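> Pasting a predicted model and its sequence here:
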Amino acid sequence: MIRLEDLALFVRTTAHGSFSGAAREMNLLPAQVSAAIKRLERELDIRLFARSTRSLRLTAEGEQYLPYARKMLDTLHEAQQCLQREKTELQGTLQIAAPSDFGRNLLLPWLSDLRRNHPQLSLRVLLSDQIADVFRAPVDAAIRYGRIADASFIALPLAPDNQRVLVAAPAYLEHHGQPATLTALAQHRCLLFQIRGRVHDRWVFQENGTQRQVVVSGSMISDDAEVVRRWALAGEGIAYKSWLDVSQDVREGRLQVLLEQCGGEPAPLQLVCPHRQQFSPAIQQLYALVKARCAQLTRNP
């Protein structure tokens, strides 16, 4: 008889591409994962993986069996969710990935509100500006900026009209003045964000109905968007940030929006799930909460 635990380990091993990766996620030893795969292979009387000392890949039979394994696990998960929908109290563990700046300054207090209403719900929050792979990473949902073109994801809008804005602290503007045009940004100290080794030094705007790209420069670069925001607050230069990330700073006078007549680059915020079956009651409540709170902050700069 096929064990569901073995089936789940097979699916996670294919996602990680190794026994050790699946073992780390499931808090097991690699040998335990290997034994589970061997049991499954004996039950099916097929070879699922071609193994060598340096690689692990699916066989043709493994490739054929994988979608059925996923479907069986998804069906089981959906049945469990159906049984839980009658419960008003959320339980279990909700694992969320979110951008660093948005996560620290907005999402964390909102999650505290969710926990107060559902004290039986456990949260695991991963904050990083690296894009989480919701198929490989151990998360139930990810909050992401940008448009999602991959049809294999379930992407639900949280703040579809959000844009980027130019901001600087009053202290910086007092010493360096405000840029009167986009061209003048070249004469200012700009605070730059880096992701996957690429520095984002080409800022995109809409000026007089035309898209315009401006090349900027600066001596302060970080791969953490929250660091860029803190530099801006400290008066170190001009930042190009999502409105959601700086809206409270602007409203409270810590930052000032510049060149408002130039529309910033769209930065829609979305909630991403790998499968619709994983849109659990906990994720539904998270989605409704974050969408409502974002609507209170969103504006057209």
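Looks like it arrived, so ask away.

> from here on, contacts and neighbour counts on C-alpha atoms
Noted.

> Need the three-state assignment for Q130.
On the three-state scheme (DSSP: H, G, I helix; E, B strand; the rest coil), Q130 is labelled coil.

> so how many other residues sit close to it?
Using other CA atoms under 10 Å, Q130 is surrounded by 15 other residues.

> same thing with the one 4 residues further on?
Burial of V134, expressed as a neighbour count using other CA under 10 Å, amounts to 18.

> Same check on Q163?
By other CA under 10 Å, neighbour count at Q163 equals 22.

> Without its sequence neighbours, what residue ends up closest to it?
Sequence neighbours aside, P266 is the residue nearest to Q163 in space, at 4.3 Å (criterion: CA to CA, 6 or more residues apart in numbering).

> quick one: contacts for that neighbour?
146, 161-164 (CA atoms under 8 Å, 6 or more residues apart in numbering).

> what about the helices in the stretch 201-301 of the chain?
Listed in chain order, the helices of the stretch 201-301 of the chain (DSSP state H, counting those that start in this stretch) span 225-233, 243-251, 281-297.

> okay, pairing it with this:
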Amino acid sequence: MLRTDDLQLFVRAAELGSLSAAARQLDLSPAVASAALKRLEAQLKVRLLARSTRSLRLTAEGEGFLNHARVALASLEEGRRALAQGQAEVSGVLQLSAPSDFGRNVLLPWLDQLQQAHPLLNVRLLLGDRNADLFRQPVDVALRYGTPEDSSLVALPLCPDNRRVLCAAPDYLARHGQPATVAQLAEHNCLLYQLGGRVHDQWRFSDGAATQTVLVRGDRFCDDADVVRRWAVAGVGIAYKSWLDVAADVKAGRLEVLLPGVRGEAAPLNLLCTHRAQLGKPVQLLRDELKARCRHLLEPLLAMTG
């Protein structure tokens, strides 16, 4: 069977008119190049190149074989590229659960781009703020904020440095002013989030080594985190939200971050699954994409908080 590297050497030598020049381009020693050409000629039982110490030319048989060698090498390269593309292509079904706000306003456009790049990928998305039961619901993985309560789950960090931030619309701040301290939140309408029947009305902050908890009040609460963000954008109060959820609103000027020197609660984003065997190509692709995109979203927060 003819060797590909021998064919490459023959074609390159014919194009350059020099066996030594071909050897240099292919990073071969002159002795190895000469042995390769002799091996090819022995297998074909013809002389392909007439060579002397100063010149090299194709024989009639070499001229006839040269085009076949080029076609063979081009076909092999095309097959290699097709194989690499097939190995890189991601297909199958990606079944995942995600929080309502992050899912609707951050994840959805990312998934659209992911499917445009990988048209064989199908997505099944469940949105909701309650923790998905990965052992019962038809999902492979779940995106969730905070430390997983179930220690039997595999948790892969996507954005471990994400935090909650205080934010409000410029219109609200123009009417009510900005709180100068977290204690002054008691004087403002705070938009509350309810999960599992419990209203989250105790907002925790840290300033260096000290931790401060503030009991807040407001005229509305909802069990959908996206609704809380929408209320904040509408200018009806102050929200305490994951930075990932409001980064686009802050960038667009719809919301302003309040008290940026005060560190909000940690809100790490994790990818959860029941077993590492579920980390197939679609999930690995999702994880890598989310880590890169979340890291980019987090840069302004790190610049504000240091």
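Received it, and whenever you're ready, just let me know what you need. Predicted model only: the values in this text are computed from it and were never measured.

> want to throw the helices of the stretch 201-301 of structure 1 into CSV with distance to E5 of structure 1 and mean neighbour count?
Shown next, in CSV, are these (distance: least, CA to CA, whole Å; neighbours: other CA atoms under 10 Å):
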stretch, distance to E5 of structure 1, mean neighbour count
helix 225-233, 39, 22
helix 243-251, 41, 20
helix 281-297, 23, 16
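
> so which of those gets nearest L108 of structure 1?
Across these, L108 of structure 1 has its closest neighbour in helix 281-297 (10.7 Å, CA to CA).

> That closest one against structure 2, how far on average?
Compared with structure 2 after fitting, helix 281-297 of structure 1 has a mean deviation of 0.4 Å; criterion: mean CA distance after the TM-score superposition for structure 1.

> contacts for that helix?
Helix 281-297 of structure 1 is contacted from outside by 81, 85, 90, 94, 107, 110, 114, 140-141, 157-159, 244, 247, 271, using CA under 8 Å, 6+ apart.

> ok, T213 of structure 2 - how many residues close by?
By other CA under 10 Å, neighbour count at T213 of structure 2 equals 13.

> Equivalent analysis for the one 5 residues further on, please.
The criterion is other CA under 10 Å. On that basis, G218 of structure 2 has 16 neighbouring residues.

> how close does it sit to E63 of structure 2?
As judged by CA to CA, to the nearest Å, G218 of structure 2 and E63 of structure 2 stand 87 Å apart.

> for L111 of structure 2, same thing?
As judged by CA to CA, L111 of structure 2 and E63 of structure 2 stand 54 Å apart.

> Which of these two has more residues huddled nearby?
L111 (17 against 14).

> quick one: what's aligned to the more buried one in structure 1?
Counting by TM-score structural alignment, L111 of structure 2 corresponds to L111 in structure 1.

> Please name every helix or strand in contact with the host helix or strand of that match.
Following DSSP states H and E, one finds L111 of structure 1 within helix 108-117. Applying 3 or more CA pairs under 8 Å, 6 or more residues apart in numbering; DSSP states H and E, one finds that helix 108-117 of structure 1 contacts helix 281-297.

> got the angle for the helix it packs on vs helix 243-251?
Put simply, helix 281-297 of structure 1 runs at 40 degrees to helix 243-251, going by axes from the mean of the first three to the mean of the last three CA atoms, to 10 degrees.

> so where is helix 281-297 of structure 1 in structure 2?
Using TM-score structural alignment, the residues of structure 2 aligned to helix 281-297 of structure 1 are 281-297.

> now the matching stretch, how far from the centre of its chain.
Stretch 281-297 of structure 2 sits 2 Å away from the centroid of its parent chain (CA atoms, centre = their mean, to the nearest Å).

> now swap in stretch 94-109 of structure 1 and tell me
When distances are taken as CA atoms, centre = their mean, stretch 94-109 of structure 1 is centred 9 Å away from the chain's centroid.

> buried set for that stretch?
By neighbour count on 16 or more other CA atoms under 10 Å, the buried set for stretch 94-109 of structure 1 is 94-103, 106-107.

> Please list the residues outside the helix holding L111 of structure 1 that contact it.
121-122, 286, 289-290.

> Quick check: of those, which lies closest to A180 of structure 1?
V290 (35.6 Å).

> G103 of structure 2 is in contact with R144, isn't it?
No: assessed by CA atoms under 8 Å, G103 of structure 2 is found out of contact with R144, at 10.3 Å.

> quick one: the helix or strand in which A14 of structure 2 is found aligns where in structure 1?
Per DSSP H and E, A14 of structure 2 falls inside helix 4-16. Alignment of helix 4-16 of structure 2 against structure 1: no match, by TM-score structural alignment.

> Identify the residues contacting that helix?
By CA under 8 Å, 6+ apart, the list of residues contacting helix 4-16 of structure 2 from outside reads 19-23, 26, 33, 36-37, 39-40, 49, 57-58, 66, 69-70, 73.

> try 10 Å
17-23, 25-26, 28, 33-41, 48-49, 56-58, 62-63, 65-70, 72-73, 76 (CA atoms under 10 Å, 6 or more residues apart in numbering).

> now swap in stretch 154-161 of structure 1 and tell me
Residues outside stretch 154-161 of structure 1 that contact it (CA under 10 Å, 6+ apart): 141-149, 244, 266-279, 287-295, 297-300.

> how many neighbours does S75 of structure 2 have?
S75 of structure 2: 12 surrounding residues under other CA under 10 Å.

> got the contact list for N162 of structure 1?
Contact analysis of N162 of structure 1 by CA under 10 Å, 6+ apart lists 145-146, 242-244, 264-269, 294-295, 297-301.

> Also V204 of structure 1?
164, 211-215, 240, 262-266.

> mind running it again at 7 Å?
Contacts of V204 of structure 1 were listed using CA atoms under 7 Å, 6 or more residues apart in numbering, and they are 211-214, 264-265.

> For V125 of structure 1, list the residues it contacts.
With contact set as CA under 7 Å, 6+ apart, V125 of structure 1 has these partners: 95-97.

> Let's see that with 10 Å instead.
So V125 of structure 1 contacts 94-98, 103, 107-108, 111, 139, 142 (CA under 10 Å, 6+ apart).

> Now check it against structure 2: what is it aligned to?
Mapped onto structure 2 by TM-score structural alignment, V125 of structure 1 lines up with L125.

> Quick check: the gap between its match and R293 of structure 2.
Separation of L125 of structure 2 from R293 of structure 2 (CA to CA): 19 Å.
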